[in-house]
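[1] No sequence on hand, only this structure:
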């Protein structure tokens, strides 16, 4: 069995939103350079396949799928943030396919865990709308694939600095996928308040923690220990999926948080331990944002070390006043649904 499978493809470098766009090919190129210059034992790198129409249809509407097919080979401004180039549609198909393949390999026991290093990212793409640099929602498509392959409960943890509105929307009324997000708030895309908890059968199965500007590794440690991990352990997922954006890094030009690569590694450590205790170690990371080339590449490398070499990072102790208040609000919003948070 492969310990850590990395899925990536040169096609991802050909998605080109434009020379001034933050979601540029150099992001992935720098990650791959760092992984090559600082190799990690236990890692296998492989090229992925593209997603099928059936896999896309599990999340996205016929209208959106037809619209995006029509952009094949074209440069198009979808919205002020989201631009396609001639190779973008094929890259997005391959990104979604890589995410599904990562899940397939882990659920089949051919890989202990996996990281899909993809572009374009996905967590802002809603079932009927591409937005926020994202065309297809890779995490939602991967979660649906896991459900078809027998995973009864899927946990998606989103640590991107921006709230994953698209992933939340995909599973808003369901409890077979638990969506958790720690994100700067208020911030783009103006969703992710702690009171957004899902509805109907899914009420209580969306858990948002809006993080104040300036939050640190220690603050995230408090969020994990006092909010996310107790609920995740009670949920007992069959697979842990991570929307792994690295724009909460202190060097990132788009966010206002103060995480370091060690903070991301500490999150990976906790989620790996959760997966080992709940579901035989089945853990899949999917690349989302991150726009400081140094912060992004070093953070990805630190997370792959945790996944492949059993390196463990710990959060520093302490919590700031603003983070403590954010934690309190999220706990209060979810106490009615999760007894582990108290009543």
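    Arrived safely, thanks for sending. All figures in this text were calculated on a predicted structure; none of them were measured in a lab.

[2] CA atoms for contacts and neighbours, from now on please.
    Will do.

[3] which helices and strands sit right next to the strand ranked longest in the chain?
    The longest strand of the chain (DSSP state E) is strand 177-184. Here strand 177-184 touches strand 154-158, strand 206-211, going by 3 or more CA pairs under 8 Å, 6 or more residues apart in numbering; DSSP states H and E.

[4] Tell me which of these is the most buried.
    Of the helices and strands packed on strand 177-184, the one with the most neighbours on average (mean count of other CA atoms under 10 Å) is strand 206-211, at a mean of 28.

[5] In terms of secondary structure, what does it contact?
    Using 3+ CA pairs under 8 Å, 6+ apart, strand 206-211 sits against strand 177-184, helix 321-334.

[6] let's see it at 6 Å
    Applying 3 or more CA pairs under 6 Å, 6 or more residues apart in numbering; DSSP states H and E, one finds that strand 206-211 contacts strand 177-184.

[7] Centre of the chain to the strand it packs on, how far?
    Put simply, strand 177-184 sits 9 Å off its chain's centre (CA atoms, centre = their mean, to the nearest Å).

[8] If you compare the directions of that strand and strand 154-158, what angle comes out?
    Taking axes from the mean of the first three to the mean of the last three CA atoms, to 10 degrees, one finds strand 177-184 and strand 154-158 inclined to each other by 10 degrees.

[9] Identify the residues contacting the residue positioned nearest the centre of the chain.
    In the chain, the residue lying closest to the centroid (CA atoms, centre = their mean) is residue 243, at 0.4 Å. Residue 243 makes contact with 158, 286 under the criterion CA atoms under 6 Å, 6 or more residues apart in numbering.

[10] okay, now the one to match up with it:
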């Protein structure tokens, strides 16, 4: 088997410390790494270290004052959910930098698929604020960077059980980035109605699918085997980015969506088969560490296939 899938990770991500009992804990990544090693997947991957995103990189989507604020805040909660410690700014820069490294790897043909095992996650982060465990919007900075590097049309598929409000808002007036999300609704963060379809020059380039609490594999497969491939065919992207949140799994404590493990596999397979352009997966949610580890393992199995 040729190695063509990059796994972008560094122990730097463990330095973002959250209080005991916080769902977004370093144990998430420790479980993933240990599971990949014990299951024999680890050695089949191209291992890539993230780089530290520069302030100029962050400025592609975030406001200068907000970046400075995160750089200088003392440890503590900055909203009811989101905690920062003394290392968070640096770690969040590496979290963004993992996606930039993935984009460059694809451009330089070092690999055609990548999985960024990062934290803190990103899709709730707005232009000027942290939210929902997220500091900087990793996937959005990656998309903006990819545009600068010459990608013409980028498709972001967000499979997290929570709507990626930050990603949607960052690109809602920009049709060069198409945002597609399936998520529990009504639910945190309260955005992601089907009538939110973008605005101004971005009208029609946002596509939200609201799923009721209790939805499971059947509903997800309808979305990802029927609707998503059709949208990708219409958009004709030259790069697909995936906000890979696994809190839609039936055993995750942070949502009321009930997708089985094999359902997750089918969702990933459908995304991979929908188009043969390069794909970069960026970790978002997933708060039951053993379940998250298994979901990442099957994602990488499908990416390697």
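    Sure thing, it's come through. Given the structure is predicted, the values throughout are model-derived calculations rather than measurements.

[11] picking that back up, nearest to residue 279 of structure 1, of the helices and strands packed on strand 177-184 of structure 1?
    Taking CA to CA, strand 154-158 is the member of these nearest to residue 279 of structure 1, at 10.2 Å.

[12] which residues are contacting the closest one?
    177, 178, 179, 180, 181, 237, 238, 239, 240, 241, 242, 243.

[13] which ones are touching the first one?
    For residue 177 of structure 1, the residues meeting the contact criterion (CA under 6 Å, 6+ apart) are 153, 154, 155.

[14] What separation is there between it and residue 152 of structure 1?
    8 Å (CA to CA, to the nearest Å).

[15] related to what we said a few turns ago, run the angle between the host helix or strand of the residue nearest to the centre of structure 1 and strand 177-184 for me.
    Secondary structure assignment for residue 243 of structure 1, by DSSP states H and E: strand 239-244. Angle, strand 239-244 of structure 1 to strand 177-184, by the same axes, to 10 degrees: 30 degrees.

[16] how big's the offset between strand 239-244 of structure 1 and structure 2?
    Superposed on structure 2, strand 239-244 of structure 1 shows a mean distance to its aligned partners of 0.3 Å (mean CA distance after the TM-score superposition for structure 1).

[17] For the stretch 51-200 of structure 1, which segments are assigned as helices?
    Using DSSP state H, counting those that start in this stretch, the helices of the stretch 51-200 of structure 1 run over 53-57, 62-69, 88-107, 138-148, 165-170.

[18] wait, which of these is closest to residue 267 of structure 1?
    helix 138-148 (17.8 Å).

[19] Superposed on structure 2, what's the mean shift for the longest strand of structure 1?
    With mean CA distance after the TM-score superposition for structure 1, strand 177-184 of structure 1 averages 0.3 Å from its match.

[20] which parts of that strand are buried?
    177, 178, 179, 180, 181, 182, 183, 184 (16 or more other CA atoms under 10 Å).

[21] now swap in stretch 231-238 of structure 1 and tell me
    In stretch 231-238 of structure 1, counting by 16+ other CA under 10 Å, buried: 231, 232, 235, 236, 237, 238.

[22] Where strands are concerned, which of the residues you listed count?
    Among the buried residues of stretch 231-238 of structure 1, no member falls in strands (DSSP E).

[23] Include distance to residue 296 of structure 1 when you put these into a markdown table, please.
    Output for those, formatted as a markdown table (distance: CA to CA, whole Å):
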| residue | distance to residue 296 of structure 1 |
| --- | --- |
| 231 | 28 |
| 232 | 26 |
| 235 | 30 |
| 236 | 30 |
| 237 | 28 |
| 238 | 28 |
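
[24] quick one: which two of those are the most distant?
    231 and 238 (14.2 Å).

[25] Can you give me the neighbour number for the counterpart of residue 56 of structure 2 in structure 1?
    Counting by TM-score structural alignment, residue 56 of structure 2 corresponds to residue 54 in structure 1. If you count neighbours by other CA atoms under 10 Å, residue 54 of structure 1 ends up with 10.
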